[in-house]
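Engineer: coords below, sequence missing:
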């Protein structure tokens, strides 16, 4: 564990509920702005985001839609909980079976006359690959009927699936919300558009960020599927040509764009899987800035952040965020990391 991972989140800084259930709007969370060059910090609110952007900038947003990825079923006479992680085929998913190690060939049953067989190990332990008795849209519809959204131990209430969706989520496939876009609204995006700040969309379907029992995914063994549309690739090319900045809304967008980028920063429309691990000294080729939440000390997302800003600046910023009472996790506050040259 490097120094940037060496901190603890006090319990009172866990965002336990969505902003809209705290009597606020989604936009009414805090925003910590970091200058990539020197680590200078600005404390603001998310609805002031436009004050830190410039005409010609492009926000690239993940419009993947969260599915209810927690399935409760039976193995023999025992109740088991399955957490889906990644769709492998029309009827196969990598998943974690909580608290159980089941042999290949084991059969699980679920409500609504559906079953699944453990057919192999998954992309990394403790994942296994399940083959379901349903496939395609039939399987997806059944998951929506019987599943619940994933929530971790810092959340003590089962918030509805809608609270785990962004305003523009349209392509089902993420098992956890691409939470960096949660505070954005269509109204806010349209206001940015009027100020010459464009936005575009891609999809990266997020896998599990935590396997349980103090096990965390390794990015190189944790493939995620992505799709970059032609329009978005064209928007990126136009932004670069005109000297604007490409700002990723979320680490998922960084991973997708940097996977798809050529050495000169050109992005072509494409779909595929990415196992890209972005960390310190990685040379970003297309993404100029990042809008993200605050990440757990165990998360590889912090390694990705060190590709944007020097580690000592990030350590000081996170220490400051803890002192200032910023909230963590998917319902928490936001962090913008961007070259602020000329802003002050």
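Structural biologist: Everything's here; your move. Source: prediction; values computed, not measured.

Engineer: Please count neighbours and contacts with C-alpha atoms only from this point.
Structural biologist: Fine.

Engineer: how close does the nearest residue to residue 92 once chain neighbours are set aside sit to residue 226?
Structural biologist: Spatial nearest neighbour of residue 92, chain neighbours left out: residue 131 (4.4 Å); criterion: CA to CA, 6 or more residues apart in numbering. Between residue 131 and residue 226 the computed distance is 22 Å (CA to CA, to the nearest Å).

Engineer: A further structure is provided below for comparison with the first:
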């Protein structure tokens, strides 16, 4: 359960609806609130000065999953009859090269329903679960050919506070390489190659993992997913595991860029505290009583009241400190969400 002290209200004006670049701010010049894990002391800076808060021997772990335009539209055909010309289909998670779980905005969805996305891409509803918002869709294409069509036809997932149809590039990190996330792994958005090179020059190491984020924006209030129901695919390479283990052994700090990275790392740690090369699915729920094994610090955005992300943050820092810092962020008009500002917890 979320600690009861973490209750706050974010004024609508602090929901960042516009990418910083469209506000006249470089993506790496967003504001940054630095929060001390042990002291609760706050400092205020800009993200482009991140190197001032990291030390030689520290290791940053970034999620290199690339965002896919997960909102598609199709005509829905049932028993030979066209039921809808523009049915919204939101990709939720990839099951294999030609199969995805999807949120399909349609009444009385039936197994066998056909979806026509274009003259070359079709889908069949192969499974409907009455206890889940998601249906399984088998596509007519697979692998790169399917992704080509998704990128050609799709739009990024857009939350209710975002009024403009911003291009997909605004929902990408500069280092994302393998497509798979249906919602942006947004904690890394502020990074530029310039900052990464500066950090490496200082002696801060960089490791990349992948966790493909699932769909959490479900449109309908009747559906609520607990963290344990949100299964996401991840991959930690042998090289990344080695770098992380060596950093821990040498006494350096492992700093996760995003809650997705924390989730993957803590899933792949063995009972002795060593990180293993690992691929699979994680539904790990990290809560205030969770004993973190790998992550020593966190770079993240600002999260909504009573979000499960705040449970994870409370594993890093006393909930009272976190509550005070969030109240201060509101007073100082920090911006929330993927186009907003950054919180560094060390």
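Structural biologist: Yes, it's here. No experiment lies behind these values; they were computed from the predicted model shown.

Engineer: Superposed, what's their TM-score?
Structural biologist: Put the two chains on top of each other and the TM-score (TM-score structural alignment, normalised by the length of structure 1) is 0.94; 338 aligned residues with a CA RMSD of 1.6 Å.

Engineer: Please identify the helix or strand for the residue nearest to residue 92 of structure 1.
Structural biologist: Assignment of secondary structure by DSSP states H and E places residue 131 of structure 1 within strand 128-132.

Engineer: Name the next helix or strand downstream of that strand, please.
Structural biologist: Later in the chain than strand 128-132 of structure 1, the nearest helix or strand by DSSP H and E is helix 136-146.

Engineer: residue in structure 2 matching residue 209 of structure 1?
Structural biologist: Under the alignment defined by TM-score structural alignment, residue 209 of structure 1 is paired with residue 216 of structure 2.

Engineer: circling back to that earlier point, who has more neighbours out of residue 131 and residue 226 of structure 1?
Structural biologist: With neighbours defined as other CA atoms under 10 Å, residue 131 of structure 1 and residue 226 compare such that residue 226 has more, 25 against 21.

Engineer: does the more buried one sit in a helix, a strand or a coil?
Structural biologist: strand (DSSP: H, G, I helix; E, B strand; the rest coil).

Engineer: Now do the same for it: its match in structure 2.
Structural biologist: Residue correspondence, TM-score structural alignment: residue 226 of structure 1 in this structure matches residue 234 in structure 2.

Engineer: quick one, what contacts the closest residue to its match other than its chain neighbours?
Structural biologist: Excluding its sequence neighbours, the residue lying closest to residue 234 of structure 2 (CA to CA, 6+ apart) is residue 211, at 4.1 Å. Applying CA atoms under 8 Å, 6 or more residues apart in numbering, one finds that residue 211 of structure 2 lies in contact with 63-65, 181, 232-235, 260-261, 264.

Engineer: which residues in the stretch 151-300 of structure 2 form strands?
Structural biologist: Shown for the stretch 151-300 of structure 2, the strands assigned by DSSP state E, counting those that start in this stretch span residues 178-181, 205-212, 232-236, 254-257, 278-282, 297-300.

Engineer: Read off where the last one ends up in structure 1.
Structural biologist: Per TM-score structural alignment, the counterpart of strand 297-300 of structure 2 in structure 1 is residues 289-292.

Engineer: now do the fifth one
Structural biologist: Per the alignment by TM-score structural alignment, strand 278-282 of structure 2 matches residues 270-274 in structure 1.

Engineer: what does the fourth one give?
Structural biologist: Residues 246-249 of structure 1 are where strand 254-257 of structure 2 aligns, with TM-score structural alignment as the criterion.
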